[in-house]
Each structure stands twice: as C-alpha cells, then as structure tokens.
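> okay, here's the prediction I keep looking at, along with the sequence it came from:
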Amino acid sequence: MTGQDLVGQRIKTVRRQRGLSQAQLAHPELSDSYVSLIESGKRTPTPAVLELLADKLDCSLTYLINGVTAEQMKEIELVLSYAQLAMNNGEVSEARTRYAELLADSGLAGLPQLKQDAEYGLALATEACGDLDGAIALLNGLRQNESTPMVPERHVAVAVALSRCYRERGDLSEAVSVAEQILSKATRPAWTDGLVRLGTQLVAAYLDRGDLLRARQFSAEVVAAAELLNTPLSLVVARWNAAIVAVESGQDEAAIAQVEWAVAIQSEYGDPRRLARLRSAYAEVLLAVRPMEAGTWRDVLLKVDTELAESSASTMDKMRCAMSLARVELLLNKPEKATEQMKAVCDMLEGMPQAMQAEARILYGQALAELGRQEQASDELLAGARCLEQSPTTRYTAHAWLTAAQVLERVDEPARSVDAYKRALACVGL
C-alpha cells in the first residue's frame, strides 16, 4: 500500500469514527466526490487540503500524514534525542538499547526519515559496543534500502562508518572498496567535511594493508582538499591522518608537526571531548617517536585523563588513555603504577573489540613480568594470544604478536615465544 493509499485510509477511518459522511466532511469547501477519490487513494490531497481535513476531523495533521498522533511524534523525537545524548556521553549500550526499542515500535512505520535516523544511530551504537558484524549488517541495510534514499551527507557518513567497520574487522579489501566507490569515481563530488573523513578512512585502509605509497599520495590529496575547504573538522582529521602516515614512514618530526597543527586547530574550534581525545593521541605519537621524554608525556596524559573523566568521553577513549599512561610508567621504570593502570583497564574489557582486548592483556602481562610475577604474566599473555587469534590480520596484529613474543621470552616461555614470532611474521606475509 502506498503512502497516498494510507493517507486516504486514515481519513476514511477517522471520518467514520466521527460519524460523518463524505458529503458532511466535504461541505462546504470540497465536493464529496473529491473526498471519495482521496479516501480511495486516487487523488493526492494538497498540504492545504490535508490541513483543512485534519481540522474538520479534529485530529492532528501528523496523524493523517504519518499515522502517529502529535503526542506519539513528540515521544518518538524525545527517545531519539535521549539515544543520541547517551551516545554522545559514551553510554553506548544504553544508546543501542534505546534505538533498538524505538525501531521495534510500529510507530516509525510511517516516518521513513526518522526510521532511517534511528537505524543509523543503532548502527553506530552497535559498532561502539564492539559488534562489528551487527554494525556492518545495519549499515549495508541502509545503503540497500531504495524505499528511503539517503541524502548525500548521510550516504557519505554511512560509507565512512562502513569502511571503518570493515577495516577494524580486517576486511581491508572491503574497507578500500567502500571508500573508493565514492572517491575514485571519474566524476567525484566536490570535497566536503564528510568526504575528507571518508578520505582519511581510505588512507587508514591503505596503511593497514601495507600500501604505504598509496597512503602517502592520497593523504597529501586529502590534506590539500582540507586546506581548500578550510573548515576546522576537515583540517583536524586530515592533519591527524597525515601524522599517522608520517609515523609509518619514519618521518618523526613531520608527524609531530602535523599533530601539533591538528591540536592547535582543535583547541581553537573543537569541543572539550574531541580535544581531550586528540591530546591523548598526540601523547601516543610523541611517546612513540620520543620515548626518552616519557616524563613530559606522562604529565600530558594525566591532564588528558582528568579531562576525559570530566567530559562525555566514551569508555574506550578513557581506556586508551590509561593504556598510554601504563606504557609511560613502564618507560619510567614504574611497573607497579603500570600494573594498577592495566588492572583497571582489564576490568572493563568485556564487550570491547578483540584487538583492543588483546592489546590490553599483553600490556598487562608486560607490566606483571616487570614485577617478576611470572605466572600471572603468562596467564595474561595467554589470554591476549587467544584474543589475537580471533582478531583480523593487520599490521597492528603483527605488532601485538611481536610484543607478546618478546614478553613471553622474558617470562621463560620459549616455545610460545617462538610461536608468537611466527605469527607476527605471518601477519606481514613472511
């Protein structure tokens, strides 16, 4: 049944409930034959006629158009706003529940745009909960739904999320394909903030599959596009992306310059949560390229930790900052503090992506090994290895296996250490 048929059916139903004939409803502004045609779905009433009929029937215009009352519409919009707020506050499980409950309600059936908003929100919340398969299914469903076409901005946003999910799951060919379908067309649309974000996802996918040359080339193109747009969002994401490429290329000073540029822009224009996240990433980069200055980066991370705690940052953001702090403490030869940090992180790992669980378990095992707690360290490393076995094969997985091999060697587990080294080599095709 078409939307036009449904409108006619609602008018007919309410008219009968009010005890009116077609002639009574029509008089004096309309003809009874015109009302009959509307009710049978053979005529589409103009907005003015619909408003007139809603007034005559003493019902809301939203009910005639969408099948929901004004009160129901307010309730739906309230639940959507609450779900989005929960998502922004890092309460991803709550957001996922709210979106799912809303979609289970038949009230959204006549509200295709709000239904699409809820489906997109559910996809992002599902991804944030670590369910990449579920998120991918929802995002692909949005792309394939021809009955409710997406506006260009939403189409790009869905592609960004889908490429990211595929990359995190290890499906690098799909991650590249989703982005290239839009960005590699002969008639590529004009650059926007959304397309710059999609471009950074494509660069990340190139990096993950080891295509450093293409990553460099396209990263430069994305930075040029961001400078042309000159918007804070595009400049920040493009500069940060360029920093990652510089780190992978061994261009440490260039990486620091790009990150500092991104932080400066975010400090001027961004919200506190995004600024805290970027500062945490900044400290991670500096820790990688200037480990001898660990004390300085520790001060930065402690400040970031406080900012994240006071903001609506997600649990994952806070955990990543804590893990960076643990690495700093290890560099400063303070394994006790590193162990405290990692114990707190590991207590929150349930539901997180396997790759993150593996990284945390291995780092915890490393801290325990530094304290001489060999048996506990071995247990954590084993747990980390199990997570790695379920993780996608990427350069990050290779690095994690290498770290695990080195720590296993230290805790006198030679056989497992050799196996971990082999797995690290296998991840990079050796």
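Sure thing, it's come through. Predicted, not measured: the structure shown is a model, and the values here were computed from it.

> please make it C-alpha for all contacts and neighbour counts, starting now.
Will do.

> what does stretch 92-103 rub up against?
Here stretch 92-103 makes contact (Cα atoms under 8 Å, 6 or more residues apart in numbering) with 76, 79-80, 82-87, 108, 115, 118-119, 121-122, 125-126, 128-129, 314.

> can you list which of those are found in helices?
Using DSSP state H, the subset of the contacts of stretch 92-103 located in helices is 76, 79-80, 82-87, 115, 118-119, 121-122, 125-126, 128.

> try it against this one:
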Amino acid sequence: MDEPAVIGRRVQRLRAERGLTQRQLAEPAYTPAYVSTLESGRVRPSEAALRHLAERLGTSYEELATGRPAQLATELRLGLTDAQQLLATGDADEAAVRYRQLLTEAELHDLLPEQAEALLGLGECALETGELADAIRHFEAAERQQVGEPLPRRARAIRGRAIAHVLAGELRYACYLLESTIDELGTTGLNDPESLVLLYSAIIGPYLDMGAQARAAHAAELALALAPQVSDPALVAGMHRQVARTFLAEGRTADADASLAKAQAVYRQLRLRTDLAHCHWMRGYVYAQDGELALAERELRTARDMLAAKRAMLFTCQVEVELADVLRRLGRHEEAASLLTPLVDPAPELGDHHGAVHAGGAHRLLGLIHEERGELDVAEEHYVTALGLLERSGATGDLADLCRLLGDLLRRAGRTEAALDAYRTGLGYRAAPGTTTLGPAPGPPPRY
C-alpha cells in the first residue's frame, strides 16, 4: 500500500474525475469529514475503507491502494509467458524487446516478482545471442530482486549465471557457483527436486570439459534419481540431454542416443526450437564418436541451420566447430577450414570470452589440417593457441591429447627437448584429471 498522502491525492483525483462530492463518496458507511481527512493524507485508510471507496469510484482496491491498474500483475505474467514462448520458437532479439517492455512496466509499478522473471528472460535471450556479459548482468539483477526469496526460487538465476560463465570459458567458477548452491540446498534442508535437477544437469557439462568424468557421472545419477519427482517436462528433457554426455564419456553410445531421443520427443511436442537444435547437435556428436560420420554431418547441419535461423550466433559457431571436425575426418579439409577460419581470424566469433572451449577446439582442428598439409609452423601456432585457451578456461579434459599432438609435431621437426616438455605437460594433466575448487562433490539427494 502507498503512503497515506499518495492514496489521498489519488482518491481526490478519481472523485473529481467522476464528479462526486465527499458526501456522495462517503455514504453510507463513512462521513464526509473522514473522506476529507483521508484526501489530505492525515489518516492511513483501512482495507475496508479502501474497498468501499474503490466500489464507489468504480475502480479496484489494488489500483486505489497502489496505483496499479486492475489485473496488471496477471497481464504481465501472461506477457512473460508469451515472451518465453517467443524465445523458444522464434527470434531471441524479438523476445528480448518484449522482455524489456515487460521489465519497464513491472519496474514502473514496483512488481518485484515480475521484474525478476523479465530479467531471467533477458538473461536467457543474451545466452542465446552470445552476449555473455549482458547475460551475467541480467541474471545477477534477477538474483538481487529475489534476495529475500528461498534458495529454490533463486536457482534459475544462479544456473543461468553459471551457464554464462561456462560459455565464457570460466569453468572453475561456474562449478563453484553450482556446487555451493547444491550444498546450500542440502545444508538448509531446502531439497527441492526441480532445483536440484536443474543444478545437477547444469554442472555435468563443465565437469566433463574439466575431465572430471566421475563427478559428471555422479551428478547424472543424482539427477536421474530425482527426475520422477519433477513435473516440468522441459526440465526433465534438458536433464536427459546432459545425462547423454556422461553416457557418451563412458562409451555407452546406445544409452546416450536413447536419452537424446527422449529429450527430442519432448522438445518437438513443446516446440522448443533452440533445445531441439541442441539435441540434433548432441546426436551429431554421438554419431561422430561412434564413427557414423555421414549421420553426424546430417544432424550437425540440421542443428546449425536451426540455430542460425534463430540468430543464436554463439551456438551456431560452436556447432560449426563440431561439423568441421566431422568434415576433416571425412577428408574434406577445405570445407572444414572454410568453417573454422572465420571463427578465429581476423575477427573471431569465438574467443577468450565467447566460447573459449570451442575456440580451443577450432584452433586444434586448424592445427591438424595445417599439419596434414605439411605447414608445421602454422600448425604449431594453432596448437599453442588452443593450449592457452583451454588452460585459461580450466578445460583440462582435452589438454593431454593436445599436448601429445604438439609433442609429436615438435618431435617430427627434430625439436626433441621442446617435444619432451610438451609430453611432460600432458602427463601432468593426465595425472590429475579434472578437479574443481571445492573438494567433495555434491552429496546425494535426500530420502523422501
């Protein structure tokens, strides 16, 4: 409820607009003197008084008490649902325009829950378009709006911020955010299944990129155990999409494909085009790992076309790295290089702050292509750049293999000591596969 002076001026304005006297407004329950005192701001009206006045003025209690138009919150929530659907099925830039309009309206009327939802939507739009700094800023703002809320209500904002840091190559910090939130949910007794599945699913990717396969598999097990208690089909589908990565890391390609098929069916039913594109992307990766390169190329091209149509440029570039790897393995080196070169030179779409893990992969593939052409100096430059990107991002999962490639190249060039240094570096990564900064992994879900 607004301050008495604000309410008083509002009552006086509405009464004048309707041509009512103070007596006409007051009767039969109140006196003209009471209305006069209220309009001057010298008394805080009770809820009963405001409801009586609202009825006489032909408005709502909420509008009289707060200045908000009747049903505004409901209309904003409907608008947020429409914006979410637009993001899922249409263009992220268009969805962002709608979310900004809704945020402005929610701020104007001080509707904090709707402000938080709009900020979360803007964060998701920024993730899709690759504006990672904007994504982090929006998710942080949503967290501030929800600061007094229980931790499960803040899980989406924390997860969004962590994903932005993953895409920026800041894997250790992303794991810190997710692990600490999971641990806090456990220690405070707020073991909300949906929040835990959301967080466990989000942490699988960075664990695998860091080479922490055991932790990724454990997180997948915990998410699968909680899935029957989750009512949101899109959330369960996203969990299956991430769990597929752990199956693939264990060599269980049939299980990985089955998980992706489950996710794909849900995304088709819900018309979630970005998520569906990610399923095609992941299935392409599964086929590539299984040696079915023609099928892999088909799935990856489908994913790239879907993401490009939605102008999700960061994800489009990342799929092109995967597609280039398949083309290289098919012996189509020129096609592969034509996809990779724009991503790294002269104005990279991927880089230290926009998909560092995939940028490292792009340089690694270019190194392989140039090495196969006999251009060893250029190949070495790409390998060294890839090493720098992956080391800074904490993506140690592929560093041992990259050190082996560099060592082999240096050895063939007769640079034995440099080759030994590269091999020793690779052995260091091999000896300590993917740990995070926190020590023990998140615990198992509670018993219900």
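Everything's here; your move. As the structure is a prediction and not an experimental result, all values here were calculated from the model.

> Thr397 of the first structure and Arg410 of the first structure: what is the separation?
20 Å (Cα to Cα, to the nearest Å).

> quick one: which of those two has more around it?
Taking neighbours as other Cα atoms under 10 Å, Thr397 of the first structure and Arg410 compare with Thr397 leading, 23 against 16.

> how close does Gln84 of the second structure sit to Glu124 of the second structure?
Taking Cα to Cα, one finds Gln84 of the second structure at 9 Å from Glu124 of the second structure.

> which of the two has more neighbours?
Glu124 (29 against 23).

> and the more buried one, what does it touch?
Contacts of Glu124 of the second structure by Cα under 8 Å, 6+ apart are Ala135, Gly160.

> measure it to Leu167 of the second structure for me?
13 Å.

> can you give me the helices in the stretch 251-400 of the first structure?
Counting by DSSP state H, counting those that start in this stretch, the stretch 251-400 of the first structure has helices at residues 252-269, 272-289, 294-310, 315-331, 335-346, 354-370, 374-389, 395-410.

> check those helices for me and report the most buried one.
Of all these, helix 354-370 has the most neighbours on average by mean count of other Cα atoms under 10 Å, namely a mean of 26.

> and that helix, how far from the second structure on average?
Aligned to the second structure and superposed, helix 354-370 of the first structure gives a mean residue distance of 3.4 Å (mean Cα distance after the TM-score superposition for the first structure).

> isn't Val7 of the first structure up against Leu64?
Yes - between Val7 of the first structure and Leu64 there is a contact at 5.7 Å, judged by Cα atoms under 8 Å.

> chain center to whichever strand or helix holds Val35 of the first structure, what's the gap?
Assigned by DSSP states H and E, Val35 of the first structure belongs to helix 32-39. Put simply, helix 32-39 of the first structure sits 49 Å off its chain's centre (Cα atoms, centre = their mean, to the nearest Å).

> quick one: buried residues of the next helix or strand after that helix?
Per DSSP H and E, the first helix or strand lying C-terminal to helix 32-39 of the first structure is helix 47-57. By neighbour count on 16 or more other Cα atoms under 10 Å, the buried set for helix 47-57 of the first structure is Leu50, Glu51, Leu52, Leu53, Ala54, Leu57.

> of those residues, closest to Thr13 of the first structure?
Taking Cα to Cα as the measure, Leu57 is the one of the buried residues of helix 47-57 of the first structure closest to Thr13 of the first structure, at 10.3 Å.

> what sits against the closest one?
Val14, Arg15, Arg18, Leu25 are the contacts of Leu57 of the first structure under Cα under 8 Å, 6+ apart.

> cool, and Val223 of the first structure?
So Val223 of the first structure contacts Leu235, Ala238, Arg239, Ala242 (Cα under 8 Å, 6+ apart).

> any quick ChimeraX command for the buried ones out of the residues you listed?
Selection of buried members from the contacts of Val223 of the first structure for ChimeraX, criterion 16+ other Cα under 10 Å:
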select :235,238,239,242
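
> from the contacts of Val223 of the first structure, pick the one nearest Ala137 of the first structure.
For the contacts of Val223 of the first structure, the closest approach to Ala137 of the first structure (Cα to Cα) belongs to Ala238, at 28.1 Å.

> so who does that closest one touch?
By Cα under 8 Å, 6+ apart, the neighbours of Ala238 of the first structure are Val196, Arg197, Thr200, Ser219, Val222, Val223, Ala226.

> want to try JSON lines for these, with distance to Leu278 of the first structure and secondary structure as columns?
Supplementary listing: these in JSON lines, determined by distance: Cα to Cα, whole Å; DSSP: H, G, I helix; E, B strand; the rest coil:
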{"residue": "Val196", "distance to Leu278 of the first structure": "17", "secondary structure": "helix"}
{"residue": "Arg197", "distance to Leu278 of the first structure": "15", "secondary structure": "helix"}
{"residue": "Thr200", "distance to Leu278 of the first structure": "15", "secondary structure": "helix"}
{"residue": "Ser219", "distance to Leu278 of the first structure": "18", "secondary structure": "helix"}
{"residue": "Val222", "distance to Leu278 of the first structure": "19", "secondary structure": "helix"}
{"residue": "Val223", "distance to Leu278 of the first structure": "17", "secondary structure": "helix"}
{"residue": "Ala226", "distance to Leu278 of the first structure": "18", "secondary structure": "helix"}
